[in-house]
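K.L.:
Okay, sequence plus prediction incoming.
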Amino acid sequence: MASMRAWPRALCIVAALAALGPGAWAQGPAAASSPQLAPAKLRYVQGAWVNLSESAQSQARVVAQVPANTVLQQLTERDGWCAVLYAGDARLGPPLPEPLQAHVACNLLADQPLTLAQAGKDAARAFWVAPSANRMRAYGNALPRPPELQLAALIKSHPPEMPVQYPLRAEWEAAKKLMRAGVPLRPEQEIDRGRPVNPLDNVKLATSARDNIPAVAPLASKPVLPALSPSYFRNHASVALLHETGADGLTAVAGARISVIPTKVPYGSFNRHNGPEIEFVTGFWDVGEANLAFAPALTLYAITHQGLVGARTLGLRYWDISNADHYCGGHYPGKGFDDPRNDETTAVRGYAKVSESAEVLVRLVLPGKLPPDAVKVKTQRYATSWMIPAEPPERPKPQRKASAVLVHEIDLDRDGVADILRIDTPSPGGMSFEPIFEWRWYLNINGQWFPAGHWVDQECT
């Protein structure tokens, strides 16, 4: 077995990068050109799951398979084939005991690591560029299903609730192993709030869905936003709201690792409004149910209307990957992380006891600690109303229903500058004409408002 000391200097660079993991890859070319080391031609795999072959032939024996952004040292190039040295990849396991010489098509290599933007909609490449729970889900859903496991065939061959067995795939087994062990995430890859906005642009009063019902009355006065300047959050990595992002975004901002722990195989199911034939298969590829684990546990802060601050830690949670369509009721239209129950979390000492039924204005995760008594909340009310039509005998005459747009200004450090804004906009329910609300959150990031998720209410039959 060759020792590290006997390897060429350039190969030592490859081994070191492989041991450090994907976060160090972008440093590769710079390190290689250091005055102290001889130049090395480091190349980065561009395909999602690439074969390294014994010889420069398409039918040659495969000696290893590697994911996107694996670091290789190119030795030679001839007739479209590159001879390379491979020292291992931290995402697949420890470094190899000695380097492996192999061949790979040169068009699958590049001088720079692949980025998420370059991966685009290729779910497999995106996962290996930046492994995460959500990208794992997209990866599993994108794997090509055999004809017998496609929905049209399963409807004929599988009764509802029967397990669906998928074939083993080396690339998917590697992805599951990596995510079970847990990965760190980068906020800039998980949090994207777009451009600054004017929160009042989304204050639109909906009218009734029924014919001949008068429109919602205009607001008694126009909402006014608080004076804005840089305050608590200086960049987008400073905070994540549960209302705007999924587990990946929360984990990235908290600086934790996230794991995906499969618990059951997929099975065919059906929607109760379109049954009883199979309508979807739970989960993604062979992961039918799973838990998400966080290390260290996430600290979730809850701020009430009165400014009370509650804090609970979340270490393990069931991941809803049922694939069932949303039917009705209040929900987050985007990536919002459903509020955890108290039996899923552990209370943090020194913070207010916030019950599950308490009126919570916002839930958030921070890189550091939020003081338990520093928050100030100011709520502005702007009255509006609409008519509820007569429906004898219960309602012999039309009635006017009063409601209001509520603007909640949340000042995390009591410096007089709002750090979080929540705007509650009412509209008449389509059946009862009682108020149903849309809540929208905004974050003051270095003196500008950015959208941070929304929640909508719906009446259900």
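P.N.:
Here it is on my side, so go on. Numbers count the residues shown, from 1 in each chain.
K.L.:
going forward, measure contacts between C-alpha atoms and count neighbours the same way
P.N.:
Noted.
K.L.:
which is the next helix or strand following the lengthiest strand in the chain?
P.N.:
For the chain, the strand with the greatest residue count under DSSP state E is strand 289-304. Downstream of strand 289-304, the next assigned helix or strand under DSSP states H and E is strand 309-319.
K.L.:
C-terminal to that following strand, what's the next element?
P.N.:
The C-terminal neighbour of strand 309-319 among helices and strands, as given by DSSP H and E, is strand 346-347.
K.L.:
what's that next one packed up against?
P.N.:
strand 309-319 (3 or more C-alpha pairs under 8 Å, 6 or more residues apart in numbering; DSSP states H and E).
K.L.:
buried stuff in the strand it packs on?
P.N.:
Buried residues in strand 309-319, counting neighbours by 16 or more other C-alpha atoms under 10 Å, are found at 309-316, 319.
K.L.:
tell me which of those residues is nearest to Ala358?
P.N.:
Taking C-alpha to C-alpha as the measure, Ala358 lies nearest Gly310 of the buried residues of strand 309-319, at 10.7 Å.
K.L.:
Return the distance of Asn107 relative to Val50.
P.N.:
Relative to Val50, Asn107 is positioned 11 Å away (C-alpha to C-alpha, to the nearest Å).
K.L.:
I meant to write Ala293 there.
P.N.:
Counting by C-alpha to C-alpha, the gap from Ala293 to Val50 is 30 Å.
K.L.:
Comparison target, given below:
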Amino acid sequence: MRLRSVCSVAVGLAGSALWVHGAAAQQTAPEVRHVQGSWVNLREAPRADARVLAQVPANTVLQQLAERDGWCEVSYRGDPRLNAGGKGALASPLPLQAHVACNLLAPAPLALVQAAKDPARAFWVAPSPKRLRAYGNALPRPAALQMPALIKTHALGAEVRYPARPEFEAAKRLLRAGVLLDPTNEIARGKPVDPVADISIPGVRLALKPIAPSRFKRHGEVALLHDTEADGLAAVAGSRLAVVPTDVPMGGHNRHNGPEIEFVTGFWDVGAAYLVFDPPLMIYAITHQGLVGAQGLRKRTWMIDNGDFYCGGHYTGPGFEDPPAGGGDELVNVKGYARLSDTAQVLTRLVTATALPASAVAVQARRHPKEWTIAASPPEVPQPVRIQTAVVAYEIDLDRDGIADILRIEIPSKGEMSGQPVFTHHWYLNVGGQWFRAGHWVDQECT
């Protein structure tokens, strides 16, 4: 009997020991943590002056092993974003154990909306060319490379050499290797609108067909070249998008000022670059006759000169210039689609998640006459001139189901200098049976 009691106690103690051991193991099991800072130091010891073993960007995944006095001991097994194309290096081999301030870690990764105000974090949360440019422009310039000093030390057109920054070098490596983009991060058209109420045209009220759901059910299914940049087009098409730097920054000036340096091309140490699409970006063109053309764009020169806009036709928001934009483009016509001439009246260019048929689409043009008089001004204008033009709404039905999928509205106005028509162009997309703004182009008279 006594022996049984001793055995029972021994078993009980053993069970207690096993429970305590299990609880301790449960408490010390690694927990997944995500880096919240933009370029965080992983240190050899839990001190702010300890040797840095590695630097990691936002949303790097770490395994937390322990926590004490505001420092977290972590295990780091690498980040494929930092080894893009098989390049990149660390001060210590992987995996490594290190220490990091616990307030720089969180259980969940950052979303783009949380990081949007910090260009560095925004890039690492959702890498893209647009965010690479914002990242480079936000890096602090040394005093010698700020504009007041450059005007004194650099000749117009001279190279401007920026120092290499480890975090930006890593970002460039990642973009050179190419990234796939998420349409939900790149396509933002705001709230639905009524085009008739959205555009105020004195003396004209547009007449449009009733809208209903048609070809496009989600924003990520389509992008017009008029309403987004390369990031949005590549995201919709599913193309991997790369940035290949080709030159260093140069000093420049607006053509109506100078000759001193007034801007520096590019962003940080990237003065010029190519945008490369893999597979090539399939760009469809719809003419006023309903013809469908298609071209594959593999490479385009990225226009990043940073000069102030002076005058001329331009998109008032994001936009991707209609091809061909210059000698750097690699653009080929796609067999089976209409071969469009350089003079063809193209109403819209777009990229879609699913292929457009090569057959013609339905286009209905609704004209609303508009006119004005140019007063006589001898000797150039010996007598008054009557200008007759029209507001035109083009309803483009891609799948011929009787419901417009794209709307383009051309609005003429009297040029301030010549009196001749100057046009603005508005595009709208039917997404899920509602109209959304999809780009705005403005013509301007220039001297």
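P.N.:
Received it, and whenever you're ready, just let me know what you need. Just so you know, these numbers come straight off a predicted model, no measurement behind them.
K.L.:
In terms of neighbours, single out the busier of Asn107 and Val50 of the first structure.
P.N.:
Val50 (19 against 12; other C-alpha atoms under 10 Å).
K.L.:
Translate that one into the numbering of the second structure.
P.N.:
Val50 of the first structure maps onto Val40 in the second structure, with residues paired by TM-score structural alignment.
K.L.:
Same check on Leu143 of the first structure?
P.N.:
So Leu143 of the first structure corresponds to Leu139, using TM-score structural alignment.
K.L.:
In three-state terms, label Ala358 of the second structure for me.
P.N.:
Counting by DSSP: H, G, I helix; E, B strand; the rest coil, the backbone at Ala358 of the second structure sits in coil.
K.L.:
wait, what's in contact with it?
P.N.:
By C-alpha atoms under 8 Å, 6 or more residues apart in numbering, the residues touching Ala358 of the second structure are 292-293, 336-338.
K.L.:
Map it onto the first structure.
P.N.:
Taking TM-score structural alignment, the alignment pairs Ala358 of the second structure with Pro372 from the first structure.
K.L.:
residue contacts, the match of Leu143 of the first structure?
P.N.:
By C-alpha under 8 Å, 6+ apart, the contact set of Leu139 of the second structure is Trp268.
K.L.:
And the one 5 residues further on, by the same measure?
P.N.:
Counting by C-alpha under 8 Å, 6+ apart, Ala144 of the second structure touches Leu150.
K.L.:
cool, Arg33 of the second structure as well?
P.N.:
Contact analysis of Arg33 of the second structure by C-alpha under 8 Å, 6+ apart lists 61-64, 105-108.
K.L.:
ok, the alignment partner in the first structure of Lys209 of the second structure - how many residues close by?
P.N.:
Using TM-score structural alignment as the criterion, Lys209 of the second structure maps onto Pro226 of the first structure. Pro226 of the first structure has 14 neighbours, counted by other C-alpha under 10 Å.
K.L.:
matching residues in the second structure for stretch 387-397 of the first structure?
P.N.:
Mapped onto the second structure using TM-score structural alignment, stretch 387-397 of the first structure spans residues 373-383.
K.L.:
who touches that stretch?
P.N.:
Contacts for stretch 373-383 of the second structure (C-alpha under 8 Å, 6+ apart): 384-387, 419.
K.L.:
And the aligned partner of Val348 of the first structure in the second structure, how far from Val292 of the second structure?
P.N.:
Val348 of the first structure maps onto Val334 of the second structure when the alignment is built from TM-score structural alignment. Val334 of the second structure sits 11 Å away from Val292 of the second structure when distances are taken as C-alpha to C-alpha.
K.L.:
Show the end-to-end separation of stretch 412-432 of the first structure, please.
P.N.:
So stretch 412-432 of the first structure: terminal residues 37 Å apart, C-alpha to C-alpha.
K.L.:
buried set for it?
P.N.:
The neighbour-count check on stretch 412-432 of the first structure (16+ other C-alpha under 10 Å) flags 412-414, 417-430 as buried.
K.L.:
same question, stretch 167-183 of the first structure
P.N.:
Residues 172, 174-180, 182-183 are the ones in stretch 167-183 of the first structure that count as buried (16+ other C-alpha under 10 Å).
K.L.:
same deal with stretch 71-87 of the second structure?
P.N.:
71-76, 78, 81-84.
K.L.:
What count of nearby residues applies to the aligned partner of Val456 of the first structure in the second structure?
P.N.:
The alignment partner of Val456 of the first structure in the second structure, by TM-score structural alignment, is Val442. Counted by other C-alpha under 10 Å, the residues lying close to Val442 of the second structure total 15.
K.L.:
Isn't Val442 of the second structure up against His226?
P.N.:
No: if you go by C-alpha atoms under 8 Å, Val442 of the second structure and His226 don't touch, sitting 11.5 Å apart.
K.L.:
joint contacts of the two?
P.N.:
Counting by C-alpha under 8 Å, 6+ apart, the residues touching both Val442 of the second structure and His226 are Tyr315.
K.L.:
Next up, the contacts around Cys106 of the first structure.
P.N.:
Applying C-alpha under 8 Å, 6+ apart to Cys106 of the first structure gives the contacts 77, 80-82.
K.L.:
Sort out which of the contacts of Arg33 of the second structure are in strands and list them.
P.N.:
Secondary structure from DSSP E places 61-64, 105-106 of the contacts of Arg33 of the second structure in strands.
K.L.:
Now that we have these, which of them are buried?
P.N.:
Among these, those classed as buried by neighbour count (16+ other C-alpha under 10 Å) are 61-64, 105.
K.L.:
so where in the first structure does stretch 392-409 of the second structure end up aligned?
P.N.:
Using TM-score structural alignment, stretch 392-409 of the second structure corresponds to residues 406-423 of the first structure.
K.L.:
Sweet, I'm off.
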